[in-house]
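**Q** Structure, please.
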Amino acid sequence: MQPEIQQRVKQLRQQLQEASYAYYVLDAPIMADEVYDRLYRELQELESDYPELIAAESPTQRVGEKPATQFFSVKHNIPLYSLENAFNLQELAKWQERWQRIAPPLAPPCQGGGQDEISPPLDGIAPPLTPPCQGGEQDGISPPLDGIAPPLTPPCQGGEQDGISPPLSNEENKEITPPLSKGGQGGVSYVCELKIDGSALALTYENGVLVRGATRGDGIAGEDITQNVKTIRSIPLKLNLDNPPPVVEVRGEAFLSLAVFEEINREREKAGEQLFANPRNAAAGTLRQLDSKIVDKRRLDFFAYTLHLDEDNEEKTQGESLELLRRIGFKVNPNRKICSSLDEVREYYEYWDTERRNLPYMTDGVVVKINSVGLQRQLGFTQRFPRWAIALKYPAAEVPTIVEAITVQVGRTGALTPVAELKPVQLAGTTVSRASLHNSDRLSELNLHIGDTVIVRKAGEIIPEVVRVLPELRPENAQLFQMPSCCPECTQPVVREKGEAVTRCINTSCPAILRGSLIHFCSRDALDINGVGEKLVQQMVDSNLVQSAADLFDLTAERLMVLERMGKKLAEKLVSAIARSKNQPYARVLYGLGIHHVGSVNAQLLTERFANVEELAAVSAAGIEGVYGIGPEIAQAVYQWFRVPANQSLIARLQTAGLQLHSEVKSHNLADKNLQVAGKTFVLTGTLPTLKRDEAKDLIVKAGGKVTGSVSAKTDYVVVGEDAGSKLEKAQSLGIELLSEAELLELLET
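**A** You can find the predicted model right below:
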């Protein structure tokens, strides 16, 4: 191999890593998207041509090729404890009293500008530029998020104004632990951080490279979800350290921004899937997806908050640790503050209890930590919590109201959802008159009666939910609600599959299912038929003008004019809009069909792989799963959809109507596909007798298989040529089936 190729790969990784850090961590892009994409593709091509250059820290390795079959338990090197909760300021004060009783004697507080001892920086990392306060006090506030000003600390006793220290020279850039004022123990300060409402992760780096990401689990052991963790762009695959310690442990919170959460729920609603109740549940569910491609699409974010190093390298304070985390490549929440007393903690807490509604993510409290890492070590842990930290939770906004009725909605997938119709009440700045009750199990759990007084809150500050019933206020004649045994829309019997909480109508002619399907089919991301909305769909279904999506293309202006307030001009306009929709591309039509789990992104992936709907309808579930980005659940849903006679009839009618059910990509011959190849993972090693590596790869891909550059337990076949190296040895050790070129060609022909 030419040295310049190795150098180019190294250069590309460095450029992409720096661009990702600037974009995802600093929120200050340094590279245009098209430039990043071009460099990324170049790196992909080089690693494909020279798979021996693939490294775990490469940006191309963030998303796995094949879904996992299960997650395995892994023991944490350092226990990942949860935090004790305080629900008011009195409980916070009691926590301080407890740790003070068992704390060892502390050194006298800083007197007018003295400095704490600072640990030497790690190799390759400059010391933090945290200016000390000349009078012994420190602001401790990192730059706030745009548009949100954090509270200022009281003015410094040494003469600074507004709690902000003046800039200092590099010789003065050491952090000071301020004295504790009011109710504290001299020399002790607290670090206050926002408690992000997400899922805790434990990250392990060996020699600076990410080797493991795990969930909290029970605190002693969690699940190994490394491949999913790698998809989070704000988690570096390689630390920004010239000489990293052998092992670095980082803890933090994976979360979804509110904007991304709402976008995910819109996509799920369009796809007929159950909505996530709140960003925390969505983040937790996303991290446990077996298919890392799904995780990648959901754009999780991450804030780091704990750094574990060996004692020789460990920072002296939590504030220093957070700064070091930022400098080695992590995203650290900027809305933190060093407080010298519980009074300052209270000010910080009360400020963010109000301002948190302006944040782009959910926070459910404030984490208060003793700043001194040495004191943290001395205080240690109880059986469940660290003694040196506590979570001060925000009060949840809850209000009582009365359930006036319970209605049942039928979605486009047939799911029956009970909804509490409430006496209107103000909650978190909005009027709430309805709250989803989710399913039968939740109804049984609540033992809900019509007329009950209930406590309502906004789940995750967004979705109204019934928290509990107040049975002592129940009227004597209150009636227990039972889920209907027949669909409220079509009166046909409903079913509840074993193991499912959802009751469904399975009548494909159900008006509610039809209405939902038509609205989805005509929506902006599907056929985008202008003028066809919920009200018009309701009219067309009620008047029997339309009984399937295909009926739209048989409509004439004369037929539409029978509808209320439908004049000739508007009718002609609608017919023209429907006719124009025939030119929408194949991917939009496929998305518009409303196949379970198939959103616009998955529809695009499928149409890029299968050039026409006949190919897609004929392929096996395994063949569908072989498409990059498509997991087993999605593949099974697509496969089963095309097995339903009514859906087959719909496709035939849409083809007759002239819709685009094919793409411009080269069609693959279905005869070349077989279950022995479709969806299977191949690795090529050595020099083949007659085929070049790219030729062999193309043959496998056209037959529905995948080719990767490294051997793992997920590899199905290794194709072996002359001078095969370590890949052959690894395949033999794992018991993976080996193929010669002749055997590969024979397999492709079967």
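**Q** okay, CA-based contacts and neighbour counts for the rest of this
**A** Will do.
**Q** Now for the residue in the chain sticking out farthest from the centre: which residues touch it?
**A** Distance from the C-alpha centroid of the chain peaks at residue 558, with 48.9 Å (Cα atoms, centre = their mean). Residue 558 sits next to 568, 571 when contact means Cα atoms under 8 Å, 6 or more residues apart in numbering.
**Q** now the other sequence, so there's something to compare against:
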Amino acid sequence: MSGISILRAQVDDLRQLIRRHEYLYYVLDRPEITDAEFDTLYQRLQTLETQHPELITPDSPTQRVGGRPVEGFASVQHKAAMLSLDNAYNAEELREFEARIKRALPGERFTYVVEPKVDGLSVALLYEGGRLVRGATRGDGRYGEDVTQNLMTVRGIPRYLHGPLAACAALEVRGEIFIWRQAFEKLNRELEAEGEEPFANPRNAAAGSVRQKDPRITEVRRLDIFIYGVSYAEPDPFTEHWQTMGQLLEAGFLLDPQDRKNTLERYRRRCADIDGVIQAYLEIEAARDEIGCDCDGVVVKVDAIEQQRRLGSTTHHPRWAVAYKFPARQATSIIRKIDVNVGRTGALTPTALLDPVEIAGATISRATLHNADEIERLDIREGDTVLIERAGDVIPHILRVIQEKRPPDSTPFCFPGQCPVCNAQAFRPEGEVVSRCTNSACLARLKESLLHFGARRAMDIEHLGEAVVEQLVDRKLVRELADLYRLDVATLAELERLAQKSATNLHNAIQGSKGRGLSRLLFALGIRYVGEHVATILARHYGSMDRLEQAPEEELAEIFGIGPRIAQSVALYFRQPENRRQIEQLREVGVSMKEAGVTAEPRPLAGKTFVLTGGLEGLTRDEAKELIVRVGGRVTSTVSKKTDFVVVGKDPGSKFDDAKRLGVPTLDEVAFKELVSRGIESKK
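**A** Next up, the predicted model:
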């Protein structure tokens, strides 16, 4: 393999890994790695692309933002793209930010605004004539989820504006939804008391609360908002960011949620130069515990709006702003024991049980060790004193062992070759880092599978928490997923901490989950590599479990958004007799095996291959791809004799020339829309 081929493979692997973690973070709100680890991956990709610009592609994570919205709320388009921020981790990198903007606008003077970087869920609030008409999550940066009713319960968001801004025909305000640390701790105590899974961190709590189906639940979670700017105004009265914040204050926003007196200056600073920015950073870092919510740095912005416009943005971040991150907080503790837990897929995950230690206001008593390779790499042993950091003030992470404090009788940790619960053989596939229990009937796997099956984004079975699942399995009331639907109220009422009313509520929730639809069921089944997004693609493509079960691996692999690895996993799942039996059992107890609103009839353009080139005026590239998939077609990136249609937009590239050379039919935007419209109509 040539050097450039090796580099291309490395870049592709990095992109795939970053996309996965973006999806976990932005869409599912379940990050698996620290912010620092994600930033390292992202910086590595940026470096490779900078050194080899010929490897840059339009869909690279460095050229776009975020993940797609999940199902359940309407998708809405933002007035202006919600971009990410570039990061600086020290004063040198901050000064490089200043050098870049001075090179872009030579000879000009800059004033800066510094404000806390609150770690929460970004939202866009649209006001028309001073009235809040829409609130949306960030989503993929261009489209987000409409969560207006839930955001109306957030106390820092005014439904009506006051002052001059109330006269704006349209005004889109940006802010960060978050939960106070005290409210977060209270919420988790309540969830645990109800047998529910607590939130891993305040950001997840804020995101999960905003996405509740019932706004009353959002309201009692006591969320708040930290406003940080205006993205669109009609007319636009703003000349400075500082002035913008002042007018938002006058309009009724609580710019500093910790200070109910609306004191703008408390945590925001206006600085004449970078030295002033660094001083403001140090002052805010010193006060971060007083802020009362998770804050992982400051955001530095060029104050003058006209300079912001001329500096512009990349497809990933504005050039006129940078996130200057706080260093991760660290402490030392002793590992008293290394536990190995079993997940629903059989994955054996080691966890370090620590002497409790406080970091950034949170008591840390455990930290994930990820896998056997990580334990070996750091040479982690029971009894070791270790350095822990809480990166982003959220996720505890072991940095290293303090070797000089290692006990003299210390011995290396031996990762188990058997499941610690059922003693079945543990198997580690070649090329993977995770060992797995091979016993599909393992009770630990069953418990985790039941919790996943009933989770909010799966079958959404309220009240099916850890305490209930433990009893159902330990009392041998449930031995497979379908057994849940065979439980009656009397049986549930015999469980500890479940009175008649609670048992009735749980029974109703279980029975009510039968109609959730195919996409939720596919996600709930826990098929490897099938997350919510993939489950939705498969459900929309096939419409029913019957059609999906019969789909060959080659056909699955050609679906846009699936690919060979997922296709292989899905096909393998349906080839296993025990999985087919499980699905049949669920079918027999009345669980829906179809996706609402999706026909199971053959698709009119099934198997047709499309290539897109140039810009479409009425559609984004992703929207065009979705239309093609909807009518059964697939999209590829290169033109060949096997291509059925090349869709030609404005300023087409070399693919248009390839189509003419190979005699492949071409479609302009109008013809393309007519073709897919006929396909959609023929399905009705």
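**Q** what helix or strand does the residue farthest from the centre of the first structure sit in?
**A** Per DSSP states H and E, residue 558 of the first structure falls inside helix 557-560.
**Q** Would you mind finding the match for residue 334 of the second structure in the first structure?
**A** Taking TM-score structural alignment as the criterion, the aligned counterpart of residue 334 of the second structure in the first structure is residue 402.
**Q** Let me know the distance separating its match from residue 441 of the first structure.
**A** Remark: distance between residue 402 of the first structure and residue 441 of the first structure (Cα to Cα, to the nearest Å) = 21 Å.
**Q** go on, residue 42 of the first structure?
**A** Relative to residue 441 of the first structure, and taking Cα to Cα, residue 42 of the first structure is found at 52 Å.
**Q** How about residue 629 of the first structure?
**A** The span separating residue 629 of the first structure from residue 441 of the first structure equals 33 Å under the rule Cα to Cα.
**Q** The two - which one has more neighbours?
**A** Between residue 629 of the first structure and residue 441, residue 629 has the larger neighbour count (other Cα atoms under 10 Å), namely 22 against 13.
**Q** how about that one, secondary structure?
**A** For residue 629 of the first structure, the secondary-structure state derived from DSSP: H, G, I helix; E, B strand; the rest coil is coil.
**Q** List the buried residues in the longest helix belonging to the second structure.
**A** Counting residues, the longest helix found in the second structure (DSSP state H) is helix 3-22. With burial defined by 16 or more other Cα atoms under 10 Å, the residues of helix 3-22 of the second structure counted as buried are 8, 11, 14, 15, 18, 19, 21, 22.
**Q** contacting residues around the third one?
**A** Shown here is residue 14 of the second structure, whose contacts under the criterion Cα under 8 Å, 6+ apart are 41, 45.
**Q** which residues are contacting the next helix or strand after the longest helix of the second structure?
**A** Past helix 3-22 of the second structure, heading to the C-terminal end, the next element that is a helix or strand (DSSP H and E) is helix 35-51. Contacting residues not belonging to helix 35-51 of the second structure are listed as 11, 14, 15, 18, 21, 55, 56, 62, 391, 392 [Cα under 8 Å, 6+ apart].
**Q** and with 6 Å instead?
**A** Helix 35-51 of the second structure is contacted by residues residue 56 when judged by Cα atoms under 6 Å, 6 or more residues apart in numbering.
**Q** what comes up buried for that helix?
**A** Under 16+ other Cα under 10 Å, the buried positions of helix 35-51 of the second structure are 35, 38, 42, 45, 46, 48, 49.
**Q** how about residue 480 of the first structure, what's its partner in the second structure?
**A** Under the alignment (TM-score structural alignment), residue 480 of the first structure maps onto residue 412.
**Q** Report how many residues lie close to the closest residue in space to that match that isn't next to it in sequence.
**A** Computed as Cα to Cα, 6 or more residues apart in numbering, the closest residue to residue 412 of the second structure that is not its neighbour in sequence is residue 381, at 5.7 Å. Close neighbours of residue 381 of the second structure, defined as other Cα under 10 Å, add up to 24.
**Q** thought residue 381 of the second structure was touching residue 414?
**A** No. The criterion here is Cα atoms under 6 Å, and residue 381 of the second structure misses it with residue 414 at 9.2 Å.
**Q** To what extent does the lengthiest strand in the second structure diverge from the first structure after superposition?
**A** Of all the elements of type strand in the second structure, the one with the most residues (DSSP state E) is strand 329-342. Following superposition, strand 329-342 of the second structure is found to deviate from the first structure by 1.2 Å on average (mean Cα distance after the TM-score superposition for the first structure).
**Q** Going C-terminal from the host helix or strand of residue 262 of the first structure, what's the next secondary structure element?
**A** Assessed by DSSP H and E, residue 262 of the first structure sits inside helix 258-270. Later in the chain than helix 258-270 of the first structure, the nearest helix or strand by DSSP H and E is helix 279-287.
**Q** Where does the very next helix or strand once past that next one end up in the second structure?
**A** Using DSSP H and E, the helix or strand that directly follows helix 279-287 of the first structure along the chain is helix 292-297. Counterpart in the second structure of helix 292-297 of the first structure, with TM-score structural alignment as the criterion, is absent.
**Q** does the residue nearest to residue 296 of the first structure when sequence neighbours are not counted sit in a helix or strand, and which one?
**A** Taking Cα to Cα, 6+ apart, and ignoring the residues beside it in sequence, residue 296 of the first structure has residue 231 as its nearest neighbour in space, at 5.1 Å. In the assignment (DSSP H and E), residue 231 of the first structure maps to no helix and no strand.
**Q** Tally up the residues packed near residue 231 of the first structure, please.
**A** By other Cα under 10 Å, 26 other residues sit near residue 231 of the first structure.
**Q** for residue 3 of the first structure, same thing?
**A** Residue 3 of the first structure is surrounded by 7 other residues when neighbours are defined as other Cα under 10 Å.
**Q** Against residue 460 of the first structure, how distant is it?
**A** 54 Å.
**Q** what do you get for residue 232 of the first structure?
**A** For residue 232 of the first structure, the distance to residue 460 of the first structure equals 22 Å [Cα to Cα].
**Q** Same question for residue 496 of the first structure.
**A** Using Cα to Cα, which is the criterion applied here, residue 496 of the first structure is 29 Å from residue 460 of the first structure.
**Q** Now residue 599 of the second structure: closest residue in space that isn't a chain neighbour?
**A** The shortest distance from residue 599 of the second structure to any non-neighbouring residue, by Cα to Cα, 6+ apart, is to residue 543 (5.8 Å).
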